[in-house]
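Asker: Mind folding the following:
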Amino acid sequence: MSKLDGNERWKSKMLLTEHVEQYDQQHATQGAKVTTAEERVMIRDYLLLPHMEKMVEKSLSELRNSGNVLRRIYLLAGQRVLDRIMSDQFDLRRELKARNIRIVAEEQSNAIVYHRYYCRGYEEHFGMTREVMRSEISWRLTHYMEELGDLLKSNPLGKAKGKGERKSGER
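Answerer: Have a look, this model is predicted:
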């Protein structure tokens, strides 16, 4: 509420449209200091992506040391998923910075992992249980693998034109 609200002298005064717009913008930005649901999802993903990156890197290092016949294709697929995770991490970091959200600390209490973050000057806490983290990571990895599967389906190996493929009638 402004000092002019309730003051009868100002009711008869004329306001310019730009002044009304400035007033509305100032009051709209005060309400924007609270973290939105979309921003909380971004914070959650930002916190989960480093864990996912470590998991995929560990799997890739295990694959490198295995004697699996299909090791090379698994490594290529795993590297593609890792690249996608790192790309999403970079995009989220940039978006959070643009929204003036900074994540600072991690604390653990029982089965809950708390993170402290600053959103447009206000300090807030974000907590997740380990079970929620596991299920979200599992869901996100499944999503990345489905994207990779869709990519392979759109360009199957049999229809790719590579060096070793022969034209019809060639021997």
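Asker: use CA for all of it now, contacts and neighbours both
Answerer: Will do.
Asker: can you count the residues close to the closest residue to residue 33 other than its chain neighbours?
Answerer: Nearest residue to residue 33, sequence neighbours excluded (CA to CA, 6 or more residues apart in numbering): residue 120, at 5.8 Å. By other CA atoms under 10 Å, the residues close to residue 120 number 14.
Asker: give the contact list for residue 120.
Answerer: When the contact criterion is CA atoms under 8 Å, 6 or more residues apart in numbering, the partners of residue 120 are 33, 99, 100, 101.
Asker: Now these in a markdown table, please, with extra columns for distance to residue 71.
Answerer: As requested, the contacts of residue 120 are exported to a markdown table (distance: CA to CA, whole Å):
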| residue | distance to residue 71 |
| --- | --- |
| 33 | 49 |
| 99 | 42 |
| 100 | 43 |
| 101 | 41 |
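Asker: Residue 166: which of those is nearest?
Answerer: Distance to residue 166 across those (CA to CA) is lowest for residue 99, with 53.3 Å.
Asker: another one to check against the first:
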Amino acid sequence: MSKLDGNDRWNAKLLLTEHHEQYEEEHAVSPKTTGHPTADELRMIRDVIVLPHMLTMVQRAMEEGERSGNLLSRVTLTGAQVVLNLITRDLHELRRELSSRRIRLLDSDEQVDLVIYHRYVCRGYEERFGIVREVLRSEISMQLARYMGEITRHLRQLDSKEAREARRSPVAAKGTT
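Answerer: A predicted model of the protein is given here:
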């Protein structure tokens, strides 16, 4: 007990704003220091769970495309290979980012009713991440659509670039046909 405890003058202390902000910064509990993941980290965990399922789906589709006698199977297989490469790249980047944030997914997964649970360790805090099968399916379709949109956008840029070059040099365009 100090001499100032009974003194009412010290009940209404004035504190400058910068001192208050400095105090808050020093005593703030950030999610980085606790074991609980942030919302962004939970999205990354979800994506690391979803992407391997997508890889499996695309690989199966490629195998079916190789067996089929479809006229455009070569184009489909090339597009599927590009999607496979994009998924693999994103999965590698996500795993590296999670590792740098000290988050690790454990290999075991379990299914209870329609929910698939994956265990993870986030800065010493162990928890389960559950995802409903229907949500997993919809997430896969949304991400596949995003990858396909990325490929389409890239192809359109190439097509417009070639069209601009053909307009600049009509002689060169006639020589290529």
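Asker: May I have the TM-score of the superposed chains?
Answerer: After superposition, the two chains reach a TM-score of 0.78 (TM-score structural alignment, normalised by the length of structure 1), with 155 aligned residues with a CA RMSD of 3.1 Å.
Asker: For PyMOL, write a command that selects the buried ones of the contacts of residue 120 of structure 1.
Answerer: The buried residues among the contacts of residue 120 of structure 1 can be selected in PyMOL (16 or more other CA atoms under 10 Å) with this line:
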select buried, resi 101
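Asker: nearest to residue 133 of structure 1, of the contacts of residue 120 of structure 1?
Answerer: Once CA to CA is applied, the member of the contacts of residue 120 of structure 1 that ends up nearest residue 133 of structure 1 is residue 101, at 20.9 Å.
Asker: Show me where structure 1 has its helices.
Answerer: 17-31, 37-64, 71-98, 130-154 (DSSP state H).
Asker: What range does the last one cover in structure 2?
Answerer: Mapped onto structure 2 using TM-score structural alignment, helix 130-154 of structure 1 spans residues 133-157.
Asker: for the matching stretch, the distance to its chain's centre please.
Answerer: 13 Å (CA atoms, centre = their mean, to the nearest Å).
Asker: Over to stretch 148-165 of structure 1?
Answerer: 29 Å.
Asker: One more: stretch 85-103 of structure 1?
Answerer: That offset, for stretch 85-103 of structure 1, works out to 7 Å (CA atoms, centre = their mean).
Asker: Can you give me the stretch of structure 2 that it aligns onto?
Answerer: Aligned using TM-score structural alignment, stretch 85-103 of structure 1 spans residues 87-105 in structure 2.
Asker: What residues of that stretch count as buried?
Answerer: 87, 88, 91, 94, 95, 98, 103, 104, 105.
Asker: Stretch 26-36 of structure 1 too?
Answerer: Buried, per 16+ other CA under 10 Å, within stretch 26-36 of structure 1: residue 35.
Asker: got it, and stretch 126-136 of structure 2?
Answerer: 127, 129, 130, 131, 136.
Asker: and it, how far out from the chain's middle?
Answerer: The answer for stretch 126-136 of structure 2 is 15 Å, by CA atoms, centre = their mean.
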